[in-house]
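**Student:** With the sequence up front, the predicted model follows.
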Amino acid sequence: MNANASLKTPQAIRELIRNGDYSGNTSGFAPGFVQANLVILPKTYAYDFLRFCQLNPQACPLLGQTDAGAVGLDELAKNLDLRSDLPRYRVFKNGQLVCEPTDVSDIWRDDLVSFLIGCSFSFEEALIADDIEIRNISEQKNVPMYITNIPCQSAGPFKGNMVVSMRPMKPKDAIRAIQICSRYPKVHGAPVHFGDPAAIGIEDINTPDFGEAVTIKDGEVPVFWACGVTPQVAITNACPDFCITHSPGHMLVLDIKNTSLATF
């Protein structure tokens, strides 16, 4: 991780990424500002995917949607270019991951609709402010993410189980995290589970499906939040002919403040 990246403005971070000077994960970047997951689909799939988000708001809290072909969304970020402003993308063809480029300008199409989805990195700031350690930040790792046995509601061809992100905490901090994160429904809200990973279908907590394993200390419990990687499982099942997403943990840093998403 670039040690100075968290000190830069969102636009400066996007320019750093756009210029090819950073391609890592964005955990801990731009404190105070919203980060977003990204799903880009041909217009023919847009209605069904929008419906999938509406039916599964905890895993897919929708922050914004572009018109077909648009590469920016001014209400969320000025001078945004969705083709180049994420550190790393994933490109799917017929539901299969084919590459993870750092720029998708050369494969952009005029029929593509982009969906920006809330990210758990946004609520980490509020937890840190309450003196709760966020292990993926303190260990400078990508947050661990797991495919669970929790089913999502289907919409057209989009279906699958929820993906969760995990942060280990002392039980008292887990209770406090539930209280704090309940105020942030646009960035996944309260945890969906804490304690026994097997209860939600996770066989090995030390082998995440995405991201990196973090240390779980004695006396701590794993705490799980719905995760914006959930659509990538649904995309694999839907098999659209073409799709672009963010690479897990490699988010889009927006200009809007986390506090603007809080409910009091």
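**Tutor:** Nice, thanks for sending it over. Numbering: from 1, shown residues only.
**Student:** Every contact and neighbour count from this point should use C-alpha atoms.
**Tutor:** Noted.
**Student:** Run through the strands of this structure in chain order.
**Tutor:** 33-42, 62-65, 89-93, 96-99, 112-118, 145-151, 161-169, 193-194, 221-226, 243-246, 252-257 (DSSP state E).
**Student:** Show me the one of these that comes nearest G211.
**Tutor:** Closest to G211 of these, according to Cα to Cα: strand 145-151, at 5.9 Å.
**Student:** quick one: that closest one to strand 221-226, angle?
**Tutor:** 70 degrees (axes from the mean of the first three to the mean of the last three Cα atoms, to 10 degrees).
**Student:** what about versus this one:
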Amino acid sequence: MSPAQARERFRSGERVPTAGWCRGWTQANLIAVPKRLRYELLLFAHRNPQACPVLDVGEPGSWSTRLFPGDLRTDLPAYRLYRDGAAVADLGEVTGEWRADLVPFLIGCSFTFERALLAAGVPVRHLEAGVNVPMYVTSIPCEATGSLSGPLVVSMRPVPEHLVTTAVEVSGRYPMVHGAPVHVGDPGAIGVRDLARPDYGDAVEVRPGEVPLFWACGVTPQAAVLASGVDYAIGHLPGHMAILDARDDDYRVA
């Protein structure tokens, strides 16, 4: 399926997590903030590049970008609306909520390197199970800017112990889409108390002989919107991504 075909299906009302969709095409997180915060969000991303790798930015009020020629208001499967530092609604489209002062940011997504993990023999459990990737809010603070601060969010994939090095090396070749894991092993060391209860997405089984690997996640800007009390913002519903007209291999380094 092409990105344009996927966007058409979402525009027509299909509401599903996008892990495994449009293999070979890049997916991205969406966060749209008021114009007055655009440079502050850019600075936040610059200070926290592994969690917030910026792939594209739109003009104020625009609903498309160079890499996303569709309609950002309708062509993702689901959205989350924020007001005054609270998530107030999950929506199928946000045409009526999209303000003229909103600036859309597209942030790299770890779905981009999952095809490479599979090719290297590393299992991806949420794809096997047909569910959303599990995501967790950690106790690790991001580096703050003037008014934006918040915790690092991570995604988790369990990996057989003998393939941990392979998973680290393969994902490390994709630095613009989070790169190598930020943590390997004990979830408690990063403030994750229960793998069976993710903050976003779905829990997956961690089998005997497997190690949980945690990658920085592009939901981190949404966590900052919450923690910082931002008055208005629109993001994707975690795991329900923007599918870009860019290839996964565009973000691979040797």
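**Tutor:** Great, that's in hand. Everything numeric here is computed off the predicted structure, so don't read it as measured data.
**Student:** Just send the strands of the first structure back as JSON lines, with mean neighbour count and distance to K186 of the first structure too.
**Tutor:** What follows is the strands of the first structure, written out as JSON lines (neighbours: other Cα atoms under 10 Å; distance: least, Cα to Cα, whole Å):
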{"stretch": "strand 33-42", "mean neighbour count": "25", "distance to K186 of the first structure": "10"}
{"stretch": "strand 62-65", "mean neighbour count": "18", "distance to K186 of the first structure": "7"}
{"stretch": "strand 89-93", "mean neighbour count": "21", "distance to K186 of the first structure": "22"}
{"stretch": "strand 96-99", "mean neighbour count": "14", "distance to K186 of the first structure": "27"}
{"stretch": "strand 112-118", "mean neighbour count": "25", "distance to K186 of the first structure": "6"}
{"stretch": "strand 145-151", "mean neighbour count": "20", "distance to K186 of the first structure": "19"}
{"stretch": "strand 161-169", "mean neighbour count": "24", "distance to K186 of the first structure": "15"}
{"stretch": "strand 193-194", "mean neighbour count": "18", "distance to K186 of the first structure": "18"}
{"stretch": "strand 221-226", "mean neighbour count": "24", "distance to K186 of the first structure": "11"}
{"stretch": "strand 243-246", "mean neighbour count": "26", "distance to K186 of the first structure": "18"}
{"stretch": "strand 252-257", "mean neighbour count": "22", "distance to K186 of the first structure": "12"}
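**Student:** Would you mind telling me which of these is nearest S182 of the first structure?
**Tutor:** Comparing the strands of the first structure by Cα to Cα, strand 221-226 comes nearest, at 11.1 Å.
**Student:** average gap between the closest one and the second structure?
**Tutor:** Its aligned residues in the second structure lie a mean 0.5 Å from strand 221-226 of the first structure after superposition (mean Cα distance after the TM-score superposition for the first structure).
**Student:** Count residues in the vicinity of the residue nearest to P17 of the second structure when sequence neighbours are not counted, would you?
**Tutor:** Excluding its sequence neighbours, the residue lying closest to P17 of the second structure (Cα to Cα, 6 or more residues apart in numbering) is H240, at 4.6 Å. By the criterion of other Cα atoms under 10 Å, H240 of the second structure has 23 neighbours.
**Student:** H240 of the second structure maps to what in the first structure?
**Tutor:** Per TM-score structural alignment, the equivalent position to H240 of the second structure in the first structure is H250.
**Student:** residue contacts, that match?
**Tutor:** 23-26, 86-89 (Cα atoms under 8 Å, 6 or more residues apart in numbering).
**Student:** switch the cut-off to 7 Å
**Tutor:** When contacts are counted by Cα atoms under 7 Å, 6 or more residues apart in numbering, H250 of the first structure touches 24-26, 86-88.
**Student:** ok, it to N25 of the first structure distance?
**Tutor:** From H250 of the first structure across to N25 of the first structure, the span is 4 Å (Cα to Cα, to the nearest Å).
**Student:** How about F115 of the first structure?
**Tutor:** In terms of Cα to Cα, F115 of the first structure sits 20 Å off from N25 of the first structure.
**Student:** is it true that R252 of the second structure touches S171?
**Tutor:** No - taking contacts as Cα atoms under 7 Å, R252 of the second structure lies outside contact range of S171: 9.0 Å.
**Student:** the more surrounded of the two?
**Tutor:** A direct count of neighbours by other Cα under 10 Å for R252 of the second structure and S171 places S171 higher, at 22 against 19.
**Student:** Need the counterpart of that one in the first structure.
**Tutor:** Per TM-score structural alignment, the equivalent position to S171 of the second structure in the first structure is C181.
**Student:** how close does that match sit to V143 of the first structure?
**Tutor:** From C181 of the first structure to V143 of the first structure the distance is 17 Å (Cα to Cα).
**Student:** contacting residues for the aligned partner of Q96 of the first structure in the second structure?
**Tutor:** Superposed on the second structure with TM-score structural alignment, Q96 of the first structure falls opposite A86. Residues in contact with A86 of the second structure (Cα under 7 Å, 6+ apart) are L226.
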